[in-house]
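Colleague: generate a structure from the sequence data that follows.
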Amino acid sequence: MRTQVGIIGAGPSGLVLSHLLYLHGIDSVILESRSQAYVEARMRAGVLDSDVTALFKAVGVGERMMKEGLPQEQMEIRFEGKRRYINWKELAGGRVNMVYGQQEVVKDFIQRRQQDGGKLFFEAQALRITDLDGRPTIEYMHEGQQKKLECEIVAACDGYHGIGRRTIPADKLEAYELNYSFAWLGIVAEARPSSKWLVTSAHERGYAMHSMRSPSISRNYLQIPLTDTVDDWSDERIWQELQTRLETDADWKLEEGAILEKTRFDIRSFVCHTMRYKKMFLAGDSAHMVPPTGGRGLNQAIADVCILADGLADYFKKSSSAHLERYTDLCLQRVWHAQQFTWRMTSVLQRLDWENKNPYHRQVQIAQLEYLTSNRAAATSLAECYAGMPLQTSFLPSDRPQYPLVI
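Modeller: Coordinates of the predicted model:
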């Protein structure tokens, strides 16, 4: 099998890239190691930047999102019994984010790619990538047989543990990583959301967050020790701890319901500066990861493939590699912006002193929260970061409002 662009991974980055390439008139093939049912049920990110929602509408994959998504104009931060609000629409130039689960994005783009005759192969495990100097080949297993996909460009959209980044020789790889001293417990519950906006709490017992995935499904998170497992957290204990950490002196009630899913995951920050190696490009989680604190993961992945799609359009249609040569630099500016923002919010919302619970650290944390939520300039910076940077893409008007890189 041959194609112009071989894409490994049918997550949001791989699917959106394939669709954008299709609109540019460029052929691609997606190889995904998991089943279609698995990737369509995999619940991860859920908040889309305003530019991302605008992109999905512009490329014809936004109809269901606009019907079922939940617009978000603000978020709430709780600490020491106080409720503070960061209004993105007011402070960040009218921008409104959208709650629309990653699994729904994946469903929409799979349906559209199949509708357009796109080539998607599920349960197709990439084994190795060869000849990146010449005519790249992806060897993979599918339906019990070892097969080959020949292409001109490889796009590795296969996540942190994927084969793409592991193909790069160690002496050519430049990467930075930070592992945090705690984990998160993610909870999906069949319970009506208790708020119309994201609620996040910097409690002395640890971080908690309440959000929504639909009018009937809520998504909650708890900061937990690295030593804890899912088995340590019964349904009863989860609801009790959420009630405690989200408590407030105002009249507010956390709706409870059947817990559909519990997932424990470690928290890490990671950046691979080698986002291009010969004729292979990394995008999304294969190149960078952030804690979910700032909602940057999915949005950063879409930003990567927007830049890559336009670069590949110039490469195939204009025989120009100038845009592709800038791919890493253009992506990394955004990537490190997201890293510093997420690190800042993780530091101010989580108990980083998890082991010793130093009272000094807690008082500094409270002072930071007071400043960020009561000083208008600080709140504006926070709102602009949460609302996200504009996408660099030919699929949106170039004269739309632009926003500064906020540090």
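Colleague: from now on I want contacts and neighbour counts done on CA atoms only, so please keep to that.
Modeller: Fine.
Colleague: longest helix of this protein, counting residues only.
Modeller: Counting residues, the longest helix found in the chain (DSSP state H) is helix 327-349.
Colleague: which helices and strands sit right next to that helix?
Modeller: Applying 3 or more Cα pairs under 8 Å, 6 or more residues apart in numbering; DSSP states H and E, one finds that helix 327-349 makes contact with strand 198-203, helix 297-317, helix 359-374.
Colleague: quick one: these as TSV, columns for distance to Val290 and mean neighbour count too.
Modeller: TSV is the format used below for the helices and strands packed on helix 327-349 (distance: least, Cα to Cα, whole Å; neighbours: other Cα atoms under 10 Å):
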stretch	distance to Val290	mean neighbour count
strand 198-203	17	23
helix 297-317	6	23
helix 359-374	21	15
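Colleague: okay, these in JSON lines with distance to Asp228 next?
Modeller: Formatted as JSON lines, the helices and strands packed on helix 327-349 follow (distance: least, Cα to Cα, whole Å):
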{"stretch": "strand 198-203", "distance to Asp228": "19"}
{"stretch": "helix 297-317", "distance to Asp228": "24"}
{"stretch": "helix 359-374", "distance to Asp228": "22"}
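Colleague: for Leu23, find the nearest of the ones you listed.
Modeller: Nearest to Leu23 among the helices and strands packed on helix 327-349 is helix 297-317 (9.7 Å), distances taken as Cα to Cα.
Colleague: list the contacts for Gln125?
Modeller: Going by Cα atoms under 8 Å, 6 or more residues apart in numbering, Gln125 touches Leu31, Glu32, Ser33, Arg34, Tyr140, Met141, His142.
Colleague: just confirm the third one is within a helix.
Modeller: If I follow you right, that is Ser33. No - Ser33 is assigned coil when assessed by DSSP: H, G, I helix; E, B strand; the rest coil, not a helix.
Colleague: could you report the neighbour count for it?
Modeller: Burial measure for Ser33: 21 neighbouring residues, criterion other Cα atoms under 10 Å.
Colleague: equivalent analysis for the fourth one, please.
Modeller: A total of 15 residues lie near Arg34 under the criterion other Cα under 10 Å.
Colleague: second input sequence below; structure requested for side-by-side comparison:
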Amino acid sequence: MRAQVAIIGGGPSGLLLSQLLDVHGIDSIVLERKTKDYVLGRIRAGVLEQGLVRLMEQAGVATRLHAEAYRHDGTLISYGNETFRLDFSAHTGSSVMVYGQTEVTRDLYAAREAAGGKIVFNVEDVVIHGADTDAAHVTYTLDDKDHRIDADFIAGCDGFHGVSRQSIPLDVRREYEKLYPFGWLGILSETPPVNHELIYASSKRGFALCSMRNENLSRYYIQCSLSDKPEDWTDAAFWAELKRRIPAEYADQLITGPSIEKSIAPLRSFVTEPMRWGRLFLCGDAAHIVPPTGAKGLNTAASDVHYLIEGLRQFYESNDSQGIDSYSHKALARVWKAERFSWWFSSLLHRYPDQSEFDLKMQQAEIDFLRTNQAAQRAMAENYVGLPY
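Modeller: Modelled structure (predicted):
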């Protein structure tokens, strides 16, 4: 087989890239190691920056998003029982949309299928060959048969554990990583959200987040030990701990119910450089990971797709390689700003095991400064709704 672009990974970044390529008349093949049902069964964040919303519009897949998503013009931040609202619209004239990543992926699958897009599921033994030559190709096995795709370019959208990043030689790539000494225990419940906007809560017992998917589906998180396991926490224990960490007025309003999903996610900041090697381009989690605080993972992957699409369009429409040559530099410049924001926001709200009394006072002063300073609120709002591409 041959394609102008071979895409490894059938998650939202790979599908969005494939759909946008199709819009611009550039053909692609997507390889996914799991089934479609498996991909759609993954529970992920659902806060979309306006940049991602615009990309969905350009891809022709924003109809359901605009009909069902919730627009959030601000968020609540609490420290103990003190709560203040940060107004995104007032500070930036913009907002975010709450729409589950699963729904983004579902919309993209529907669009690719309607367009006759080529997606190959259940692939194994994917290997990238000749990425630093003019004969780039990908091999894989499917149903015990060997297959090959020759391509002009290869897009690695296969996540942190995929083959794409590992295909860049160690003497070429450099990796930066910070591991956080805690995780997030999250549950999904068929209950109405406790508030119409997200609540980010810092307490003496640790961080908590009150989020939602829709008016009858809520997503809640609490900071937990990395040694914890989901089965260590009963639903009753989770709800009791969440109530201890959020302000009393919201704890009193909280409607609880059985969890329909429960998991623990470790927190990591990770970046690899460069994001391009020859004809191979890394997108999303294949190149960088952010803590979930502030919901930058999917949104940063979307900005990668934006820069790559612009570069490939320029190449195919004008035979100009400037865009693909500058891809890694442009993408990384924005990635590091997203990393900074997620690191800062995580440091602001979580309890660290080695924090001194002085550290705790500084953390409280930082939150109070954010509560009372308009310039600080504007800076946070600009980062939360999404820095420009």
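Colleague: where does the TM-score land?
Modeller: Overlay of the two chains. TM-score (TM-score structural alignment, normalised by the length of structure 2): 0.97; 388 aligned residues with a Cα RMSD of 1.3 Å.
Colleague: for the closest residue to Leu226 of structure 1 other than its chain neighbours, give me its contacts.
Modeller: Excluding the flanking residues, the one nearest Leu226 of structure 1 by Cα to Cα, 6 or more residues apart in numbering is Phe182, at 4.8 Å. Counting by Cα under 8 Å, 6+ apart, Phe182 of structure 1 makes contact with Gln223, Ile224, Pro225, Leu226, Asp266, Ile267, Leu352, Trp354.
Colleague: can you tell me the SS state at Phe182 of structure 1?
Modeller: Looking at Phe182 of structure 1 with three-state DSSP, the answer is strand.
Colleague: now it: how far from Leu349 of structure 1?
Modeller: To Leu349 of structure 1, Phe182 of structure 1 is 13 Å away according to Cα to Cα, to the nearest Å.
Colleague: likewise Lys279 of structure 1?
Modeller: For Lys279 of structure 1 relative to Leu349 of structure 1 (Cα to Cα), the value is 40 Å.
Colleague: in which helix or strand would I find Tyr176 of structure 1?
Modeller: In the assignment (DSSP states H and E), Tyr176 of structure 1 maps to strand 175-190.
Colleague: now that strand on structure 2. Mean distance?
Modeller: Averaged over the aligned pairs, strand 175-190 of structure 1 sits 1.0 Å from structure 2 after superposition, using mean Cα distance after the TM-score superposition for structure 1.
Colleague: that strand to helix 327-349, inter-axis angle?
Modeller: Angle between the axes of strand 175-190 of structure 1 and helix 327-349 is 60 degrees (criterion: axes from the mean of the first three to the mean of the last three Cα atoms, to 10 degrees).
Colleague: my read is Ile128 of structure 2 is in a helix, agree?
Modeller: No - according to three-state DSSP, Ile128 of structure 2 belongs to no helix; its state is strand.
Colleague: secondary structure class for the residue lying closest to it once chain neighbours are set aside?
Modeller: Distance criterion Cα to Cα, 6+ apart; nearest residue to Ile128 of structure 2, sequence neighbours excluded, is Val138 at 4.7 Å. With three-state DSSP as the basis, Val138 of structure 2 sits in strand.
Colleague: residue contacts, Val138 of structure 2?
Modeller: Val138 of structure 2 neighbours (Cα under 8 Å, 6+ apart): Ala6, Val126, Val127, Ile128, His129, Arg148, Ile149, Asp150, Ala151.
Colleague: now swap in Ile168 of structure 2 and tell me
Modeller: Residues near Ile168 of structure 2 by Cα under 8 Å, 6+ apart: Trp277.
Colleague: please identify which helix or strand holds it.
Modeller: Secondary structure from DSSP H and E places Ile168 of structure 2 outside every helix and strand.
Colleague: quick one on the thing from earlier: neighbour-wise, which of Lys279 and Leu349 of structure 1 wins?
Modeller: For Lys279 of structure 1 versus Leu349, the count of surrounding residues by other Cα under 10 Å is larger for Leu349: 25 against 16.
Colleague: isn't the more buried one right up against Ser201?
Modeller: Yes - the criterion here is Cα atoms under 8 Å, and Leu349 of structure 1 meets it with Ser201 at 7.1 Å.
Colleague: pull up the overlap in contacts between the two.
Modeller: Counting by Cα under 8 Å, 6+ apart, the residues touching both Leu349 of structure 1 and Ser201 are Tyr207.
Colleague: need the contact partners of the longest helix of structure 1.
Modeller: Helix 327-349 of structure 1 is contacted from outside by 201-202, 207, 269, 271, 273-276, 288, 290-294, 296, 300, 303-304, 307-308, 311, 365, 368-369, 385, 389, 405-407, using Cα under 8 Å, 6+ apart.
Colleague: try 6 Å
Modeller: By Cα atoms under 6 Å, 6 or more residues apart in numbering, the residues outside helix 327-349 of structure 1 that reach it are Ala202, Met275, Gly294, Asp304, Gln365.
Colleague: superposed on structure 2, where does that helix end up, distance-wise?
Modeller: Looks like 0.7 Å for helix 327-349 of structure 1 (mean Cα distance after the TM-score superposition for structure 1).
Colleague: residues in contact with Gly117 of structure 1?
Modeller: By Cα under 6 Å, 6+ apart, no residues touch Gly117 of structure 1.
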